[in-house]
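[1] what follows is a predicted structure for the sequence shown.
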Amino acid sequence: MSETAVIIEREGPVGLIGFDNPPVNAASHALRVGLKEGIDAFAADAGVKVIALYGVGRSFVAGADIREFGKGRKEPLLNALITEIEALDKPVVAICHGYALGGGLELALGCHTRVAIAGLTVGFPEVDLGLLPGAGGTQRMPRLTGVTAALDLIPTGKRIKADEAVALGLFDTLTDGDPRTVAVASGQAVIDGTLATRRTCDLSVDVDPEVIAAAKAKAAAKGKLVAPMKAIEAVAAARLPIAEGLAEEVRLFQECLAHPQRAALVHAFFAERAVAKIPEKDATPREVASLAVIGGGTMGSGIATAALIAGLPVTLMEVSDEALARGRGTIEKNLAGALKRRKLTEEKHDAALARLTTTTAVDALAGADLVIEAVFEDMDVKKEIFRKLDAVMEPGAVLASNTSYLDIDAIAAETGRPADVLGLHFFSPAHIMRLLEIVVAEKTAPEVVATGFALAKRLGKVGVRAGVCDGFIGNRILSHYRKVADYLVMDGASPQEIDSALEDFGFAMGPFAVADLAGLDIGMMTRKRLAPTRDPRERYVPIADRICERGWFGRKTGQGYYLYGDREGPNPAVAGIIEEERAEAGITPREITDDEIVERYMTAMIAEGARVLEDGIAQRPVDIDAVFLFGYGFPRFRGGPMFYADTIGAAELVRRIETYAEDDAFFWRVPPLLARMAADGTTFADLDERA
């Protein structure tokens, strides 16, 4: 036999096929070849009465091999192999531990009985990549569990644990033990008749059209994703004879494969891994055994919560006992929420809370390995804090600022250890949002950058390397394209029309709803800070200022662009403010379509993204995509702004900008990078490949 990613051996009458393809036994070509060789050999061996499949290491089979994405498919194909296994005269038992996901779970469903080892997680994550299970999952699961259970897992990507899988009928029995040992014992149990076997394809299932219609309505309400709808159609095909149902599954799978959403979702999947490739990747991170957080407001409390959940001891500092009590209360509320959502057990919840220490004395932070300043955006306050930290922190401690906009170089210059200083820009709520911009100042040491990425990984965040400028990657780009929304309001659209158009495009919330959620006073503070540097040629829209002057800051005050509480809906008074400002500026409002809203908004986002790349603030286009996917609610099925830019094309983007510049030549300027790309026909994907 050829060298493969499997172990093929016999234990008496039990033929064993062990998957050994680290790290997670992905269903690679090598694994499929080995499985095929093992099945063929044991099928021809009269001494083998039963075949048992199991996983070596961490998992049974945790899905497809992502390294094969985008490459030609090589036989044996998994769907044909599973059908061959199901048709064997000799019984085949699947022993699943760790993870059995996607194709791994489909392989198990094609076996004649399934044994789950405690701790197993199963599911069909294909929809997260814009696909559906293409190796029989949509046909075999309904036959085992019924349609309702199948619709709960397959179109959603939901994962479940072993006990639930057994309760649903997806697995036949639950046990403990080493997978190989269980495989031998289970094989013998099949021979002895104490473990029953059957072919899933021989089962039938009733498919209620009303249940299918309800599932489609539920999927449609969640957005414009194609794969969940196709997956529901595939499950509905389980009413057909198995061969016809499998053919329909393949047809629907191919439709998903050809759809643009699939490429965008795969790009988003890989983006999370690509951003970890940084110039400092070979540097050794400093040990972080304890953390300190300065500031017990919403952001500081969220950061502390994330660290506590990750198992780190945290010291929280505030200026007064009253502020500390509020901060501790917020953390307790956050942890209680995690407990309620089952992100924490009672034991882990109590242990996390026990790791929290509070203080009003900066000296009490001295023993922390990393301290994160998370006070409000005031440069003088931050500089004072870093001068104090410089005096009390031990040598080698990492000093980080959670600033959203301010100059990390200027903050680092207040210390005698600028190499130890970096930005760690969390996104609110910090214990939930996954993005962490790791801002590298001019003198930040490589091992300090590596420490930031190690912390991001420990906290379950997606760390993205950013350079120093006003707003770094995300907020710098946001500050540019957000102006377009204000311009569109002045020119004729309502805030609600803009929000609706962009939500229809795929954003979770439109820009005006987001502004209300964040607090309109936050934006006002930024505008005031930047006012002295504003170019007189820049078009300025004062509508938000007029709203803030009335004390309306959004959700926190019960009204902003929208009304909250008992008066849900658009704030009618804002329409009057808009009319007044249009009249003051001499603007006659015009009709603006949803397509124009999206095109102008996205073109501005992409243009500033190109400038961020030119300036070296982001290393690669994929870094920008990751920032917006994980921090700004960019629709995942569109891949990120720079991926989306390639679907438009550089030449078209340049044409748009030049057209818009006829009315506003200051704002609408073609970035040199985009002009070069339009001239030579290159894409942002090309830049990612070269990086």
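    It's in. Numbering: from 1, shown residues only.

[2] C-alpha only now, for contacts and for neighbours.
    Will do.

[3] count of neighbours near Glu455?
    You called it Glu, but residue 455 is Leu. Number of residues near Leu455 (other C-alpha atoms under 10 Å) recorded here: 22.

[4] I meant Tyr632, not that one.
    19.

[5] report the contact partners of it.
    The neighbours of Tyr632, taking C-alpha atoms under 8 Å, 6 or more residues apart in numbering as the test, are Gly474.

[6] try this one side by side with the last:
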Amino acid sequence: MTFLDHDDAVVSCDVTSGVMVVVIANPPVNALSHAVRLELIDSFARVQSEPGVHAVVILCQGRTFSAGADIREFTAAPKSPHLPQVVDAIEACAVPVIAAIHGTALGGGLELALGAHYRIAERTAKMGLPEVNLGLLPGAGGTQRLPRLIGVEAAAQVMTGGDPVLAKDAKELGLIDLIVEPGRLKQAAISFAQDLIVTGTSVRPTREMTCEVLEKTRWEVLKSSVATRAKGSTAPLACLDALDAAMHGSFEAGLAQERALFGQLKSSDQHRALRYAFLAEREVGKVPMITGVAPRGLDQIGVIGGGTMGVGIAASALMAGLGVRLIEVSEDAAHRAEVAVARVLDGAVKRWKLSPQQLDEILEHRFGSDVEYAGLADADLVIEAAFESMDVKREIFSQLDAICKPGAILASNTSYLDINEIARTTNRPSDVLGLHFFSPAHVMRLLEVVVGDTTSADAVATGFALAKRMKKIAVRAGVCDGFIGNRILSHYQKAINGAVLHGASPYDVDQALKRFGLAMGPFAVSDLAGLDIGWANRKRLAPARDPAETYAAFADVLCEMGRFGRKTGRGFYIYEEGAKSGCPDPEVEEIVAQERARKGRTARDMSAQEIVDRYMAAMANEAARVIEEGIALRPLDVDVTLLNGYGFPRWRGGPMHFADTVGLSKILNDIKRFQEEDAHLWQPAQLLERLVATGEGFESLNSI
């Protein structure tokens, strides 16, 4: 017996041997659209009227269970039936309902499964409630059902962290009842259902389970831990409020509290910012230059350089299924690089990103090293990750031009240098582009695809295809010193250095910006990266420095003293052996005071708000220039870059979105106010002035 078999149905039902199999087919991720919700309600209404149905199995077609809400409905008024009604209808079913999960069950998809009485999953499945990543909490009963199944502390971790849970962990927690091997899910689910029928096992509504109540001290510790990790994000704390309601009230009262909290979050600035960031990351790959352009084939790549960056790039490519040949200057260096890559991959096995069998296959068949460039003759793409010197890069690209096959793409991982100048070293400038990875390259999601004056469209398309294969977010960038991210970084670094010269300590700056939402303050980040890196770049740029610039030299003084940050034990902070973080150093404040005296500056008190205002004004102003010059195509390209590569707080949406939120007139007024102290640094971008004059925001420039 088959129901809902009309041509445009997204839910089908088939009854065999007393088991109704309900199948959702809404590609690509079985989003719970209005049509899906409507047909699910209809399907479970039919269960009640079919005497031959003694159990129900919910399955999804394609590569995954449901990944949650339909993003096309994000900005539209919700239509009935709403997801909570669907989940309630499933839970109220008079016969046992089994959710059979493969791929991912995320957000509303997992809440749908929580409405079932039993859950089974393929061994490779993942489950999670990532709503906090959109500034929300689960709004279809997830905050009330999950703690009843797995306990309050485990539920808090799942909801406030937003990360998915592997099937094996879900089984241990009590979230699922059975793990099956891939490919056997439907058969296993029907067998599970028939066993329930034979044994007369009844329904098991989660709402009827008792929720544990944490002892007060444990609850306070949990709240403190979540607040620390949230770093200003409100959604994780709202999840705890919903869990508190689950512990101390009825299921119905908890649902009411969940809905109230969901409504508050949905109307908040944080949700708007996080929704914007989510959608921006889907728009950033839509680049006119490569629309309809097919990428070149990618199978084998080369990586030149076995340092931290080269190792990370190689590991990321290997985990993406590519073959990699890594080139170093000596046999010893090549061996060290091989060991380092293997160590990264072994870490991926421990985190269940790779299986031991996959690791063996990679090391035996897809990865090797060499000391001769001849080993790159068959590479489809070569990524140079050598020392940041134009002379070094010219030499490398000259050799690659002679050795690599026609059509091979030659890419530089340079952070600052001119891709056009590098391309001119070769006889194939159309094949040359920048692929600026961020360290550690096997972890960081951002990849700037730097397009030179002569770079071909299919080479650019291949860069974006590589990013997708590596599960990275690619942003198209034009050629200038530092491209998008590092150019803006250089400008706001000058602004916060100026704040220090006018009276703030480096530690004041770090604390103010951490309270703003950064995971680390900029001076602590410099220590982590190594102060010598920035020092080398400043020395490179010194001959072109404008004499009118107020140059802050205190970081150079630290470098001259051999203080390069964490790796030397001292930088802006002092790092005791084994300590997780550094301690402020009074000697740094003396060095700063001496520089103020040399420049004739009198220190004044500076509020945390002024520090943030300087940081944001400098960032938004330079970003406006970057957009005006075409280095970034749109404001959203800047936002995606700063969110994924530079630690800008995601719940603020990115610097351009945040500037729109506070008002571009405020940003411009701040620039004019700071101009009174440093007219050279604080020059308003023409684009910013034009947008203020017309009453528009950066958002108006996001359509191309």
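    Yep, it's here. Note that the structure is a prediction, hence the values are computed from the model and not measured.

[7] quantify their similarity with the TM-score.
    The TM-score (TM-score structural alignment, normalised by the length of the first structure) is 0.96; 690 aligned residues with a C-alpha RMSD of 1.9 Å.

[8] what do we get in the second structure for Phe69 of the first structure?
    Applying TM-score structural alignment, one finds that Phe69 of the first structure aligns to Phe74 in the second structure.

[9] now its match: how far from Thr2 of the second structure?
    Note on Phe74 of the second structure: its distance to Thr2 of the second structure, by C-alpha to C-alpha, to the nearest Å, is 33 Å.

[10] in contact with the match of Phe69 of the first structure, which residues are there?
    Here Phe74 of the second structure is in contact with no residues (criterion: C-alpha under 8 Å, 6+ apart).

[11] for the stretch 151-300 of the first structure, which segments count as strands?
    Per DSSP state E, counting those that start in this stretch, the stretch 151-300 of the first structure carries strands over the ranges 159-161, 173-175, 291-294.

[12] aligned to Glu327 of the first structure, what sits in the second structure?
    Actually, residue 327 of the first structure is Gly. It isn't Glu. When the second structure is aligned by TM-score structural alignment, the residue opposite Gly327 of the first structure is Ala337.

[13] other SSEs contacting the strand or helix carrying that match?
    In this structure, Ala337 of the second structure is located in helix 331-350 according to DSSP states H and E. Applying 3 or more C-alpha pairs under 8 Å, 6 or more residues apart in numbering; DSSP states H and E, we find helix 331-350 of the second structure packed against helix 308-319, helix 356-361, strand 367-370.

[14] what comes into contact with the shortest one?
    Okay, so that is strand 367-370 of the second structure. Leu318, Gly323, Val324, Arg325, Leu326, Ile327, Glu328, Glu331, Ala334, His335, Glu338.

[15] quick one: contacts for the corresponding residue of the first structure for Gln194 of the second structure?
    By TM-score structural alignment, Gln194 of the second structure lines up with Gln188 in the first structure. Listed by C-alpha under 8 Å, 6+ apart, the contact set of Gln188 of the first structure reads Pro13, Val14, Val50.

[16] switch the cut-off to 7 Å
    By C-alpha atoms under 7 Å, 6 or more residues apart in numbering, the residues touching Gln188 of the first structure are Val14.

[17] that one and Ala41 of the first structure, how far apart?
    On the measure of C-alpha to C-alpha, Gln188 of the first structure and Ala41 of the first structure end up 19 Å apart.

[18] stretch 485-497 of the first structure maps to which residues in the second structure?
    By TM-score structural alignment, stretch 485-497 of the first structure lines up with residues 496-508 in the second structure.

[19] hmm, who's touching that stretch?
    Defining contact as C-alpha under 7 Å, 6+ apart, one finds that stretch 496-508 of the second structure is touched by 523, 552, 584, 589, 596, 601-606, 611, 614-615.

[20] the stretch 501-650 of the second structure: strands as residue ranges?
    Counting by DSSP E, counting those that start in this stretch, the stretch 501-650 of the second structure has strands at residues 573-574, 583-584.
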